[in-house]
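*Asks:* Turn this into a model:
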Amino acid sequence: MSALLDDVLVLDLTRALAGPHAAMMLGDLGARVIKVESPTGDDTRSWGPPFMDPEDPDASRESTYFLSANRNKESITLDLKDPADQDVLARLVERADVLMENFRVGVLDRLGFPVSRLHELNPRLVVLQITGFGHDGPEATRSGFDQIAQGEGGLMSLTGLTEPTKVGVPIADLLAGMNGAYGVVAALYERERTGKGRVVHTSLLAGMVGVHAFQGTKWTVAKEVPGLAGGHHPSIAPYGMFRSRTAPVQIACGSEKLWQAFAREFDIDPAGDGFATNPERVANRDALIEVIEGLLADLDAETVLARLDAAGVPAGKVRSLDDVYSWDQTLSQGLLLDVDHPTLGPVQLPGSPLRFDDNAHSGGRETHQAPPTLGQHNDAVRAWLDEA
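*Replies:* Have a look, this model is predicted:
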């Protein structure tokens, strides 16, 4: 069975996370992804701990960070300041469908590969450029790192209990990668009509602003600056994390019907003073939390969750990752991949979030490749170019 993108060749010149994640998303869908690394490798190859050590103590250590963002790729090493290696890249560009890069603005130009030259070499090429703060504007030349973007892009001002807090994963990088992959697929679709490639721009800042959602319109429309949301929804109540006797539980009364069902289950007057409507409950959130946690104080989490499930009220645990990865529901969705790494042997990775109706996972890709070792495919890729 053909994978969705099995006729697409992607040149991945990116490093760290945003760009590699975008390329990996296309690789998951069957694209051939050639990761072009400097002779010293992607920065994330040295980001640890933890590192995974193969049995051979003399073998190179593998970074779990790198492993998270580079499955389904081949790796070649090129020194893009070396004329001979620049020639190799030019030959790859001629054959590629997509080129992805996340250098600082102007770096690819200085290396001799401005967009104009890329399209001279290959008019059908789709170019993805991911930056920290945008490809133009007064701060375009700033380098972009995830935590900086979370702060500058406003997300940290919404996250935390008592002070701004970053999200526990590099969400600015991941969203930039997802947006980039989305833009590339749209450009490839357009190319089917026009025969021409185009440049797709996105940034870490754009990803942050793009997910402000109702918090953003709270400012743009209502001129109210939102603050730290903590563990509760700023616009709905009760909707958040509540303490029981044994562990926190999450409860989401996202409609009046659900609030009434919750109130009936725990003998609360749903039309009581201060709790009758969602605006009232939001205004009196602290008092509502106190009432609910008082009712849950003598109950263990499992009992609370069972009662809420029976009442039809959405609720859930706060799971640690080891619990998530052993959960039957996670396993039933095929969200983990088993691959055979060239030095580590069998390893398990978080996989693609997509499933399609004619194949269980990942757009028809029947097998997945482990993240490559540095330069693992140097000889194979050069031989392929020579055969052309």
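
*Asks:* From now on I want contacts and neighbour counts done on CA atoms only, so please keep to that.
*Replies:* Fine.

*Asks:* Is residue 54 in a helix, a strand, or coil?
*Replies:* Assigned by DSSP: H, G, I helix; E, B strand; the rest coil, the conformation of residue 54 is coil.

*Asks:* neighbours around it, how many?
*Replies:* 15 (other Cα atoms under 10 Å).

*Asks:* Quick one: list the elements packing against the longest helix along the chain.
*Replies:* The single longest helix within the chain, with elements called by DSSP state H, is helix 171-194. Helices and strands touching helix 171-194, by 3 or more Cα pairs under 8 Å, 6 or more residues apart in numbering; DSSP states H and E, are helix 18-28, strand 126-131, helix 146-152, strand 199-203, helix 204-210.

*Asks:* What lies in contact with that helix?
*Replies:* Identification of contacts with helix 171-194 by Cα atoms under 8 Å, 6 or more residues apart in numbering yields 17-23, 25-26, 98, 124, 126-128, 130, 145-147, 149-150, 197-198, 200-208.

*Asks:* next up, for comparison:
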Amino acid sequence: MSSQLPFAHLRVLELASVLAGPQVGQFFAELGAEVLKVESPAGDVTRTWKTSAETSATTDAPATGDASVSAYFAASNWGKQSTVLDLTTPAGQARLHQLAAHADIILTSYKPGDAEKLRADYATLSAENPRLIYGHLTGYGPDNARAGYDAVLQAEAGFMYLNAAGPGQPPQKMPVAMVDLLAAHQLKEGLLTALFQRERTGRGTLVQVSLLESALSALANQAATYLVTGHDPQPLGSGHPSIVPYGTVYQAADGQRLVLAVGTDGQFRQLCFALARSAWSIDADYQTNSARVAHRAELEQLLTQRIAEVSGTKLLAELERRAVPAGAVRSVGEALAQPSAQPMLLPGAGGLRLGLRTVAFRSPQWPAAAALSAPPTLTTAGDAGFSEPLSADDATTAGLPCVPPL
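*Replies:* Now for the predicted structure:
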């Protein structure tokens, strides 16, 4: 890993499993950190979460290497080593303490009270390593022992209700574990803040993130609507509660499905010109966004009918020329095949065809990691540890304490 990467001298011990915590682990790995994943003898449960394409004997899907590496597991575990520890045993706990003494960050996703039973809690581990930063993910906060699951949190935080096709329609969860991903971002922000604070104080800290609070914080304008007006936002399918036309799916004459994201009155005028319906732009019912929201149903019907008469491919090109936000509805495969998506793909390794980066930002001060090691298989997850520590001179330069070898 290039020493130019910002976390090249950072050591991360990952005790978390499933998605949120491992996403944070891969984030640090992509930016140069040494990430050691600690798994139970059974392994991270997502190793067994396989799609029918992975398990079907007749599938023509690409091989995913070792049987212990599912596509789901591969989504969050590139660039890591793995070691198997039974933390219910004194020997497993002793090894964990040895590793934690040399770590900068620990990632955990234990239910409240479970880490203490395994002697893997912040108070115990930080007593031996005061610089330790301990990230703890829970479902409902440190005082609620209820386990957190993404689909349940999507339901309880209002996302499934709002994601229905319309009022009175069945609620639907999102097709990715959105609450887990939101919690991962919250935890990254907390850990980065803790690293900044450690530079000033020399001491680590406990960072706690719950799935519930992460989900609620992401309700954004939908929550503000309720808090400001007292009216509960209603589901609108893929439409937007306060902007029209925005998000609705239309189908053109050539079968192309597309969405519009018209946020200004000027963009709406350009849309009308592109559709050869300039009269709509001066109609009092549609001239302003507030009028379009009030006459949503009528305008959506007009747009649906007109777009069905034209070529979607040509319309998208014309809208781009006129700077009107619009896009084609693509499958996941089509999205990842776009030229603009290629920087987000990791070169294949370990029997995996390709991987997906978690880091979506760049800086001229450091390159993106050109490649990462493949997600570790459970069969090769032996008694791994951190690499040899920095020399005293290097550690001083990096601003890190020099620690003895493991």
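
*Asks:* Quick check: TM-score for this pair?
*Replies:* Here the superposed chains carry a TM-score of 0.91, computed using TM-score structural alignment, normalised by the length of structure 1; 377 aligned residues with a Cα RMSD of 2.3 Å.

*Asks:* related to what we said a few turns ago, deepest of the helices and strands packed on helix 171-194 of structure 1, which one?
*Replies:* Comparing these by mean neighbour count (mean count of other Cα atoms under 10 Å), helix 18-28 ranks first with a mean of 29.

*Asks:* residues in structure 2 matched by the longest helix of structure 1, start to end?
*Replies:* Aligning helix 171-194 of structure 1 against structure 2 (TM-score structural alignment) gives residues 178-201.

*Asks:* For the counterpart of residue 160 of structure 2 in structure 1, give its distance to residue 215 of structure 1.
*Replies:* In structure 1, residue 160 of structure 2 lines up with residue 156, judged by TM-score structural alignment. Counting by Cα to Cα, to the nearest Å, the gap from residue 156 of structure 1 to residue 215 of structure 1 is 12 Å.

*Asks:* Same question for residue 39 of structure 1.
*Replies:* Counting by Cα to Cα, the gap from residue 39 of structure 1 to residue 215 of structure 1 is 44 Å.

*Asks:* Settle it for me: which of these two has more neighbours?
*Replies:* Neighbours per residue (other Cα under 10 Å) separate residue 39 of structure 1 from residue 215, with residue 215 holding more: 18 against 13.

*Asks:* what helix or strand does that one sit in?
*Replies:* Secondary structure from DSSP states H and E places residue 215 of structure 1 in helix 213-220.

*Asks:* Would you mind giving the residues in structure 2 matched to that helix?
*Replies:* Against structure 2, helix 213-220 of structure 1 falls on residues 220-227 (TM-score structural alignment).

*Asks:* With structure 1 overlaid, how far apart is the matching stretch on average?
*Replies:* Comparison of stretch 220-227 of structure 2 with structure 1 after fitting gives an average deviation of 0.6 Å (mean Cα distance after the TM-score superposition for structure 1).

*Asks:* Quick check: the residue nearest the centre of structure 2 vs residue 371 of structure 2, distance?
*Replies:* Centroid-nearest residue in structure 2: residue 181, 3.5 Å away (criterion: Cα atoms, centre = their mean). Separation of residue 181 of structure 2 from residue 371 of structure 2 (Cα to Cα) stands at 23 Å.

*Asks:* Please apply the same query to residue 74 of structure 2.
*Replies:* Residue 74 of structure 2 is 14 Å from residue 371 of structure 2, by Cα to Cα.

*Asks:* for the stretch 201-350 of structure 1, what spans make up the helices?
*Replies:* All helices of the stretch 201-350 of structure 1, identified by DSSP state H, counting those that start in this stretch, fall at 204-210, 213-220, 256-265, 278-283, 285-296, 301-311, 321-326, 328-332.

*Asks:* what's the most buried one of those helices?
*Replies:* Scoring the helices of the stretch 201-350 of structure 1 by mean count of other Cα under 10 Å, the most buried comes out as helix 204-210, with a mean of 22.
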